[in-house]
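J.: structure, please.
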Amino acid sequence: MRRLGRFLRLVVLVALLAPPLLILAYRFIPPPVTPLMLIRAAQGHGLQRDWVPYGSIAPALARSVIASEDNLFCRQALGFDFGALREQFEAWREGDRPRGASTITMQTAKNLLLWPGRDPLRKAMEAWLTPQVALLWPKQRVLEVYLNIVEFGPGVYGAEAAAQSFFNKPAARLTAREAALLAAVLPSPLTWSAAAPTPNLRQRAAIIERRVGQLGPLLDCAANG
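T.: Predicted structure coming up:
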């Protein structure tokens, strides 16, 4: 029983220390692969990815992603949008279906270390990992990692692979419209394509472009340099 107790304590210690140590390491080194990349590769989607530094990604893409996914990203201290979380809790309490309140930091934690899905265990682990990412990384590192690992299409990960695959150009040369199209596909990258956008996707991209122009200082943490 003593051996079992020591083993269980060791397991708990590793479970508590391993994620923050890994997150701290990834502040400085590019993550080699993510669980989603391995899952998609096993499903036959392949793996296209080319890590580039934040300065080699057109600023329009970071702005478009913030405008599309998380308007208050630059103002969040712990990686959560507490106002949106309260709204979702109220919706759940009134019997409505919550629409989700996922932030860019939450998505980065999930994409980096967890599996896809909405099961309670994964959501709990995401909530535990998110403040660690928010506290250990500066905002631009969150954006840099997110824009290099997020799925833009089947087997296509990160800004550089997406720009080359869909627009035949490097990520540094993306236009505002191309950046908005890439941001527009993020909710459903296996269904929507920035290379062959539907009218609905084009409309969504146009809304994102307009929102970028409206956010002003809320985009200040995305600026290069």
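
J.: CA only for contacts and neighbour counts going forward, please
T.: Fine.

J.: go through stretch 88-100 and flag the buried ones.
T.: 88, 89 (16 or more other CA atoms under 10 Å).

J.: please apply the same query to stretch 159-168.
T.: Applying 16+ other CA under 10 Å to stretch 159-168 flags 159, 160, 161, 162, 163, 164, 165, 166 as buried.

J.: so the fourth one touches residue 156, yeah?
T.: Yes - under the criterion of CA atoms under 8 Å, residue 162 is in contact with residue 156, at a separation of 6.1 Å.

J.: please give the structure of this sequence too, so both can be compared:
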Amino acid sequence: MAKKSRSTAKKKKPSRKRSGGFRARLRTWWRRGLLGLALLLVVVIVLPSFLPVPQGFYMRSEARRLGDIQRVWVPMDEIAPMMARSVVAAEDANFCNHWGFDMSAIRDAIEDGGNRGASTLSQQVVKNVYLWQGRNWTRKALEALMTPLVEAAWSKRRIVEVYLNVAEFDEGIFGVEAAARTYFGTTPEDLTAREAALLAALLPNPKERDAANPSQFVARRASQIADGAATIARDGRAACFED
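T.: Purely as a prediction, here's the structure:
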């Protein structure tokens, strides 16, 4: 009896058992991937809520470019309350009233044609600690994803504390300790209300402004910030990050 040619031989169909086994393995890999992602988020988001925060991408790049940077971490208890109020008044007056995004500020920015910033303190902390500088969509998407997670895992006081220790106040000057020492020869704890307002007035263009020899714009901006800091202390918008 003649053998059937290979061309006419019927191909075997994959068994349901084999395809089912593949789907089971795929589900297992998917579950393990989700578990790995959850553990990564615990390490990346939760641990820095109480452990020291490392240098971010921008800080490290500036250290390589300049050869060194000035930065000494100081806890919130060793920073003048007026300094915390000043940066909040300057950068995010509604900080205590939002969950990471200030929707009213975003609407105002859209109505203004995008000529004003709407980035909250929480968003800036995420960018400075985890991400890189720039306005590309990848960074903005990651920032939008991570900001609510940081808001959920960190206290408001911790967010302000980290911000004050990672913000850039001049070329190679990071954090309020280095800024207070460089501009006024003092410590963060001993900053006066005027000095705190002048430091906050450097943001968000610290390389173009000087707190020790302020321009008319910086001096005027500092006065506005001092008024704003007094206002948020009076109306309760500073309560979430103060004792």
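
J.: save the buried residues of stretch 159-168 of structure 1 as TSV, and put in secondary structure and distance to residue 201 of structure 1 too.
T.: Below are these laid out as TSV (DSSP: H, G, I helix; E, B strand; the rest coil; distance: CA to CA, whole Å):
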residue	secondary structure	distance to residue 201 of structure 1
159	helix	18
160	helix	21
161	helix	20
162	helix	16
163	helix	17
164	helix	20
165	helix	18
166	helix	15
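
J.: now the helices: where do they sit in structure 1?
T.: In structure 1, the segments counted as helices under DSSP state H are 2-26, 35-42, 59-69, 82-93, 104-113, 120-136, 139-149, 159-167, 176-185, 199-215.

J.: any chance of the ones you listed in a markdown table, plus distance to residue 48 of structure 1?
T.: Shown next, in a markdown table, are the helices of structure 1 (distance: least, CA to CA, whole Å):
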| stretch | distance to residue 48 of structure 1 |
| --- | --- |
| helix 2-26 | 20 |
| helix 35-42 | 9 |
| helix 59-69 | 19 |
| helix 82-93 | 34 |
| helix 104-113 | 16 |
| helix 120-136 | 25 |
| helix 139-149 | 10 |
| helix 159-167 | 6 |
| helix 176-185 | 16 |
| helix 199-215 | 23 |
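
J.: looking at those, which is closest to residue 53 of structure 1?
T.: helix 139-149 (6.8 Å; CA to CA).

J.: over in structure 2, find the residue span the closest one aligns onto.
T.: Residues 156-166 of structure 2 are where helix 139-149 of structure 1 aligns, taking TM-score structural alignment as the criterion.

J.: got it, and stretch 55-63 of structure 1?
T.: Residues 77-85 of structure 2 are the counterpart of stretch 55-63 of structure 1, counting by TM-score structural alignment.

J.: give the buried residues for the matching stretch.
T.: Buried-residue list, stretch 77-85 of structure 2, by 16+ other CA under 10 Å: 79, 80, 81, 82, 83, 84, 85.

J.: thought the first one was touching residue 189?
T.: Yes - with the criterion set as CA under 8 Å, residue 79 of structure 2 and residue 189 qualify as a contacting pair; they are 4.4 Å apart.

J.: quick one: the match of helix 139-149 of structure 1 to chain centroid distance?
T.: 9 Å (CA atoms, centre = their mean, to the nearest Å).

J.: between the helices of structure 1, which one is nearest to residue 223 of structure 1?
T.: Each of the helices of structure 1 has some distance to residue 223 of structure 1 by CA to CA; the shortest is helix 59-69, at 6.8 Å.

J.: how far apart are that closest one and its match in structure 2?
T.: With mean CA distance after the TM-score superposition for structure 1, helix 59-69 of structure 1 departs from structure 2 by a mean of 0.5 Å once superposed.

J.: which other helices and strands contact that helix?
T.: When contacts are defined as 3 or more CA pairs under 8 Å, 6 or more residues apart in numbering; DSSP states H and E, helix 59-69 of structure 1 packs onto helix 176-185, helix 199-215.

J.: what does residue 130 of structure 1 align to in structure 2?
T.: Per TM-score structural alignment, residue 130 of structure 1 is aligned with residue 147.

J.: ok, that match touching residue 102?
T.: No - counting by CA under 8 Å, residue 147 of structure 2 does not reach residue 102; the two are 11.8 Å apart.

J.: who's in contact with the counterpart of residue 189 of structure 2 in structure 1?
T.: The alignment partner of residue 189 of structure 2 in structure 1, by TM-score structural alignment, is residue 172. Contact analysis of residue 172 of structure 1 by CA atoms under 8 Å, 6 or more residues apart in numbering lists 55, 56, 57, 58.

J.: and for residue 171 of structure 2?
T.: Counting by CA under 8 Å, 6+ apart, residue 171 of structure 2 makes contact with 206, 207.
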